[in-house]
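Enquirer: here's my sequence, what's the structure:
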Amino acid sequence: MTDGPAPGMPRLLRAGMGAAAVGLLLIYNSVDTGSDADGSQDRAAPPAAAAPAVPGPSGAGDAGPAPAAAPQSPALGRAKPTRLRIPQIAVDAPFTELALSPAGQLDAPPPDDKNLVGWYRDGVTPGERGSAVVAGHVDTSKGPAVFLLLSLLLPGNKVEVSRADGTVAVFTVDSVETFAKDAFPDRKVYGRTPDAQLRLITCGGTYDKKRRDYLDNVVVFAHLESSHPG
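Expert: As a prediction, this is how the structure comes out:
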């Protein structure tokens, strides 16, 4: 376990959001995406949250347009995710739904459960057209957590998401990138996409004792490759 916050304080990710977005994206306090059930990515954004394509206040840290779509496979309909499996890093974890706080920030997965990932319940579900966001702790006051080894994933690795409709969405990792939290590329991570994509996000880099937070975010970019019955 790395040296970190006081017991009981969740440790996850922080990423900047645009001026129209109300400040910061905290992994223990934020995430934003949107899509509707037919995959048109028009689901209403959460109150006081940024539209995915909105860059930072001055473009700082914005890596430009959203990444080009990978070779497309048919997007799936809307269905809640139930379990995340990433064999290469021994992840096999259930999902919890994450809602927004009154301040417009996403609540975190419970910090006392080290093997739990969360998704924003009003956003894109994994397999729908658009960028689905899944957040998990790298560690907690209880020790290493579900996304401890996320940064070790490689292009071509597979990520499987079991869904409530009985399907399993299979994603292929395109890249794994690390961004400073004070220069987070909103558009690149949350920008609209013409196909079904997935973002896995956690903390990374150095832990700052004064800020009680990690300085970076690790983001895994992946696209839907296929699906099959669960």
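
Enquirer: going forward, measure contacts between C-alpha atoms and count neighbours the same way
Expert: OK.

Enquirer: longest strand of the protein?
Expert: strand 213-229 (DSSP state E).

Enquirer: which elements pack onto it?
Expert: In terms of contacts (3 or more Cα pairs under 8 Å, 6 or more residues apart in numbering; DSSP states H and E), strand 213-229 is packed against strand 14-16, strand 167-180, strand 196-208.

Enquirer: could you pull out the strands in the protein for me?
Expert: 14-16, 24-26, 81-86, 91-98, 117-120, 130-136, 139-140, 143-144, 158-163, 167-180, 196-208, 213-229.

Enquirer: please provide the structure for the following sequence as well, for comparison with the first:
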Amino acid sequence: MAPMAPQHQQPTSKPRQTGTAPRPFARALMWPAVAAGMGALLVFNSFDTSADAKPPTPPAAVAPVVPNLFAPTTGPTTEPKKDLELPRSAPKRLSIPEIGVDAPFTPLSLGAKGQLNAPPPNDSNLAGWFKGGATPGERGASIVAGHVDTKTGPAVFLRLDQLKAGSTADITRDDGSVATFTVDSVETFSKANFPDERVYADTPTPQLRLITCGGVYDRAAKDYVDNVVVFAHLTSTKKAS
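Expert: Model prediction:
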């Protein structure tokens, strides 16, 4: 794996704001603006702050239709279930036992210059979620980001690239529900050519994006050259025990 960096960021590109709603270190994340269809999208390239752009005005939130808050699905699912949605509720904890993740969340917002503010650099076991977008389990793509390492060593998403299709992640929410997401794919993208719309575009079903740094560490730029992105969709919900 790449050598430890002083403090890093995660990817910088952009997610969709919903009107109520990834993460770097030494610098804040910048969010270029992208217009798509009838609405504006926030998209980010990497958790580096090389792009200096302002985000668009967030579109109005869309109230989801909730058939049964705690009705779990049965059996493996390859396509997201369009009737499986949860109302808006902030995430409290992320659990991915397969890679040893058990971490609380901190909300991330955009700064005055359009950058995504970073989570505290002194906490290596912390996941950040973009509070301007969908909450995990809500309709849309929920953006969660975490450091791969910090000044002090490995961080929460050190092993994120070891997940695979079929892996699961549980997110406990403030409303007492647990949203389980199943991984569709794990992909690595160059920060110089990050597929903003694919990662951050709005989705008709509840989906999740887990993002961190990856690839080679560029000592001159003090940043990793790639981003690791996990694409996942909601497959079941239950009450927290």
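
Enquirer: TM-score for these two?
Expert: Between these two chains, after superposing, the TM-score reads 0.78 (TM-score structural alignment, normalised by the length of the first structure); 199 aligned residues with a Cα RMSD of 2.6 Å.

Enquirer: centre of the chain versus the longest strand of the first structure, how much separation?
Expert: 7 Å (Cα atoms, centre = their mean, to the nearest Å).

Enquirer: go on, stretch 137-154 of the first structure?
Expert: 14 Å.

Enquirer: centroid-wise, who is the farthest residue in the first structure?
Expert: No residue in the first structure sits farther from the centre than residue 210, which is 25.4 Å out by Cα atoms, centre = their mean.

Enquirer: show me what that one aligns to in the second structure.
Expert: Superposed on the second structure with TM-score structural alignment, residue 210 of the first structure falls opposite residue 220.

Enquirer: ditto for residue 102 of the first structure
Expert: Aligning on TM-score structural alignment places residue 102 of the first structure opposite residue 112 in the second structure.

Enquirer: can you pull the contacts of residue 161 of the first structure?
Expert: By Cα atoms under 8 Å, 6 or more residues apart in numbering, the contact list for residue 161 of the first structure reads 81, 82, 83, 84, 85, 126, 168, 169, 170.

Enquirer: nearest to residue 68 of the first structure, of these?
Expert: Each of the contacts of residue 161 of the first structure was checked against residue 68 of the first structure using Cα to Cα; the closest is residue 126, at 18.3 Å.

Enquirer: can you tell me the closest non-neighbouring residue to the closest one?
Expert: Distances taken as Cα to Cα, 6 or more residues apart in numbering place residue 132 nearest to residue 126 of the first structure, at 5.2 Å, with adjacent residues excluded.

Enquirer: pretty sure the one you found is touching residue 122, no?
Expert: No - contact criterion Cα atoms under 8 Å: residue 132 of the first structure and residue 122 do not qualify, at 10.6 Å.

Enquirer: neighbour count for those two, which is higher?
Expert: Neighbour totals were compared for residue 132 of the first structure and residue 122, and residue 132 leads with 25 against 19 (other Cα atoms under 10 Å).

Enquirer: what does the more buried one correspond to in the second structure?
Expert: So, by TM-score structural alignment, residue 132 of the first structure is matched to residue 142.

Enquirer: I'd like the distance between its match and residue 107 of the second structure.
Expert: Noted for residue 142 of the second structure: a distance of 12 Å to residue 107 of the second structure, by Cα to Cα, to the nearest Å.

Enquirer: who touches both of these two?
Expert: Overlap of the contact sets of residue 142 of the second structure and residue 107 (by Cα under 8 Å, 6+ apart) consists of 129, 130.

Enquirer: ok, the residue nearest to residue 126 of the first structure - contacts?
Expert: By Cα under 8 Å, 6+ apart, the contact list for residue 132 of the first structure reads 33, 119, 123, 124, 125, 126, 196, 197, 198, 199.

Enquirer: and for residue 87 of the first structure, the neighbour number?
Expert: If you count neighbours by other Cα under 10 Å, residue 87 of the first structure ends up with 12.

Enquirer: trace it over to the second structure, please.
Expert: If you follow residue 87 of the first structure across to the second structure using TM-score structural alignment, you land on residue 97.
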